[in-house]
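Student: below is the sequence, then the predicted model.
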Amino acid sequence: MRRWLLGTALAFGLLVALIAVFVSPPGILSLIDALAGGGIGVERPGNAIAFGSHGQTLDVWRPADAGDAKRPVVIFWYGGGWVKGDRAAYAFAARAFARAGFVVVVPDYRKVPAIRFPAMLQDGAKAVRWTRDHVAAFGGDPARIALSGHSAGAYTVAMLALDRRWLQAEGVDPRIVRAAVPLCGPYDFYPWTSSRAREAFKGVADPRMTQPITFARGDAPPMLLITGTADTTVRPRNALRLAAALHAHGAVVTVKNYPGQTHEAIVMALSRPFRARSSVLADSVAFLDTALGDR
């Protein structure tokens, strides 16, 4: 028995080690989320759907009992410092919003160093255009689209919500964005202090045009800016400064600064295993319900 227990423990340890080597931390979290029941009541009717012209793909998630009624839509962009990440690893975030009643689109986007600013925003705008044109086939309401994302993904959310250029370039009316919930995003971060930011925005002629705070306006879609007091990766001052700028223009904006929560903990709170640590998901859903209407 002792040998069997020892062998089982060694095999389990080897399995964990192999997963750690071949699967990213968000991917591991998605596996744990699934084992904890995060996938109950949801389905993925769209997997690796092509959009754009550079090999980009996206996934679509929705409640398993979606029925015939058109549901509000959340487009979610993952983080990774513009250099890493993939849509499959963030299935835990998609499942969380889908289980709350939304049709969720999770796009991939091209990464540095193969691209630099503004390619990530162009890819994001193409994902919005795809959603406008195709989400109804998956039970989503193209008249009720919200944007969300974490870290570098939250940057895309803020820029697409505030800087009209990127959606207009894709033939999309910027007013299609009915609400935005960016998590722990950089919004006022020039001069660039991190090597990833310097690489992502290398060669930009006017750095101010890369900053979401530059485009604060009174008619911006309602925004919930989520951050954590213990976030040392993208400090809370980004959310606080953007909120102040939006308030000054008369826009509708709310800040949630969760005590003791780190950069990673904020997005982890969307997963079933870590959901009790903070009310990130519940607060996001409540905000979206108000902005988008009944589900």
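Tutor: Structure received.
Student: switch to C-alpha atoms for all contacts and neighbour counts from now on
Tutor: Will do.
Student: compute the number of surrounding residues for Ala48.
Tutor: Summarising burial for Ala48: neighbours were counted as other Cα atoms under 10 Å, giving 15.
Student: how close does it sit to Asp108?
Tutor: To Asp108, Ala48 is 9 Å away according to Cα to Cα, to the nearest Å.
Student: what do you get for Ala291?
Tutor: Relative to Asp108, and taking Cα to Cα, Ala291 is found at 26 Å.
Student: which one of those two is surrounded by more residues?
Tutor: More crowded of Ala291 and Asp108, by other Cα under 10 Å: Asp108, with 25 against 18.
Student: the more buried one contacts Ala88, doesn't it?
Tutor: No: in this structure Asp108 lies outside contact range of Ala88 using Cα atoms under 8 Å: 9.1 Å.
Student: how about the strands of the stretch 101-250 of the chain, start to end?
Tutor: 103-107, 140-150, 177-183, 223-228 (DSSP state E, counting those that start in this stretch).
Student: now the angle between strand 177-183 and the second one, please.
Tutor: Read that as strand 140-150. With axes from the mean of the first three to the mean of the last three Cα atoms, to 10 degrees as the basis, strand 140-150 and strand 177-183 are set at 30 degrees to each other.
Student: and strand 140-150, what other elements does it pack with?
Tutor: Contact partners of strand 140-150 among helices and strands, from 3 or more Cα pairs under 8 Å, 6 or more residues apart in numbering; DSSP states H and E: strand 71-77, helix 119-134, helix 152-162, strand 177-183, helix 280-292.
Student: comparison target below:
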Amino acid sequence: MKNKYSFYTILVFITGICNFSCSNKMKEEIKIDPIVNLNLSASIIPDITYHIVDDFEIKLDVIAPRIYLGKDPWYKYEGKKRPVLLFMHGGGWMAGDKAASTIDLMPYAARKWAIVNINYRLADVAKAPAAVVDARKALEWIYENADEYYFDTNNIVAAGESAGAHLALMTGLLEKNDSLCGNKYVVENDYKVSAIINWNGSSNLMFQEFRGHPWLDPEDNFEIASKSLSPITYLGQNSPPIISVQGTQDPFVPIEGSEKLHELCKEFGIKNKLVKIEGKGHGNFSAEERTFIYDEIWDFFDEIGVKTSGE
């Protein structure tokens, strides 16, 4: 009996060692995929009303770095300020919705940024400068709600795609007392952003082809309105850094416009980078090109002192 007991004791001991070593080996081999585990570190707070005009509610989504608890109250904040991305969808100021942009914003969520993804009034609801007004109101909302959502107001990046990129440029470049469309809108505050990401957006609307666009009010003086709606009008020595991404064969926003924008940035001493994707059109970038683009974005942020991670 004694020998039998010793045999089983040794067997259990050896099995325990095997299980322990196998378990450790499995832990070493498992790689944590940040995208798979986003639900553990972030959640979407949808359809927050940030601006009301004539009973029309304009909404945004917040993708917030929060810890999932698995029980009531379900989520908690870590109490750490996070860099913020203020994002505006495209659609020619006439179409589009914030929901369509959600997947595009995951690179920031994976780095534990806070993301504010907005809708704004489209041309069928209100003519220019309404969309610009809404974008500035969203920036104001970020400042006013920084404590609740742990927004780092020293690290806010305005970004957008196409028409949304135009709005991102306007949001970041406008300063207090600037006026649009013959004083239809006068900027009331001096809220700042730390940088702007311009994904194939227009920086200059002062061209004849834009005359008669559905976003413009036909009663406005075209020359005055188009100049006031052109981001290049507001470039100056105090402007935030700008990085632009555009295909060289873009049929809607000629690459020459972005090249001119960045020439002016250099003249004013504005930190800037133009990422040109050869042979591509209006944002139809491949997986390899998008990986390259984001490496350029993170490198640019490192250069200008914008946090690249919310860790």
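Tutor: Nice, thanks for sending it over. This structure is a prediction, so every number in the text was calculated from the model and none was measured.
Student: what's the distance between the corresponding residue of the second structure for Ala114 of the first structure and Glu78 of the second structure?
Tutor: Structural alignment (TM-score structural alignment) places Ala114 of the first structure against Val125 in the second structure. Between Val125 of the second structure and Glu78 of the second structure the computed distance is 39 Å (Cα to Cα).
Student: which outside residues touch stretch 119-134 of the second structure?
Tutor: 51, 58-60, 88-89, 93-95, 97-98, 135, 167, 170-171, 180-181, 184-185, 214-217, 229 (Cα atoms under 8 Å, 6 or more residues apart in numbering).
Student: top helix in the second structure by residue count?
Tutor: Of all the elements of type helix in the second structure, the one with the most residues (DSSP state H) is helix 2-29.
Student: what's the following helix or strand after it?
Tutor: Moving toward the C-terminus from helix 2-29 of the second structure, the next helix or strand (DSSP states H and E) is helix 38-41.
Student: after that following helix, next one along is what?
Tutor: Using DSSP H and E, the helix or strand that directly follows helix 38-41 of the second structure along the chain is strand 42-53.
Student: buried sites along that next one?
Tutor: Judged by neighbour count (16 or more other Cα atoms under 10 Å), strand 42-53 of the second structure contains these buried residues: 42-43, 47, 49-51.
Student: one more: stretch 107-125 of the second structure?
Tutor: Neighbour counts over stretch 107-125 of the second structure (16+ other Cα under 10 Å) mark 108-123 as buried.
Student: show me which of those residues is closest to Met206 of the second structure.
Tutor: Top of the list for closeness to Met206 of the second structure, among these and by Cα to Cα, is Ala123 at 18.5 Å.
Student: surely Val105 of the first structure meets Trp61?
Tutor: Yes: between Val105 of the first structure and Trp61 a contact is recorded at 6.5 Å, counting by Cα under 8 Å.
Student: what is in contact with the two at once?
Tutor: Ala94.
Student: so what's Lys126 of the first structure closest to, chain neighbours aside?
Tutor: The spatial neighbour of Lys126 of the first structure that comes closest, neighbours along the chain excluded (Cα to Cα, 6 or more residues apart in numbering), is Gly52 at 6.0 Å.
Student: I figured that neighbour hits Gly124, correct?
Tutor: No: using Cα under 8 Å, Gly52 of the first structure and Gly124 do not qualify as a contacting pair, with a distance of 9.7 Å.
Student: can you tell me which of the buried residues of strand 42-53 of the second structure is closest to Ile224 of the second structure?
Tutor: Relative to Ile224 of the second structure, and with distances defined as Cα to Cα, the nearest of these is His51, at 26.5 Å.
Student: quick one: which of the helices and strands packed on strand 140-150 of the first structure is nearest Arg235 of the first structure?
Tutor: Using Cα to Cα as the criterion, the shortest distance between Arg235 of the first structure and those is 11.4 Å, found for strand 177-183.
Student: which part of the second structure matches the closest one?
Tutor: With TM-score structural alignment applied, strand 177-183 of the first structure matches the range 193-199 in the second structure.
Student: can you tell me which of the strands of the stretch 101-250 of the first structure is most buried?
Tutor: Per-stretch averages of neighbours, counted by mean count of other Cα atoms under 10 Å, single out strand 103-107 among the strands of the stretch 101-250 of the first structure, with a mean of 29.
Student: now do that one against strand 42-51, angle only.
Tutor: For strand 103-107 of the first structure against strand 42-51, the angle by the same axes, to 10 degrees is 40 degrees.
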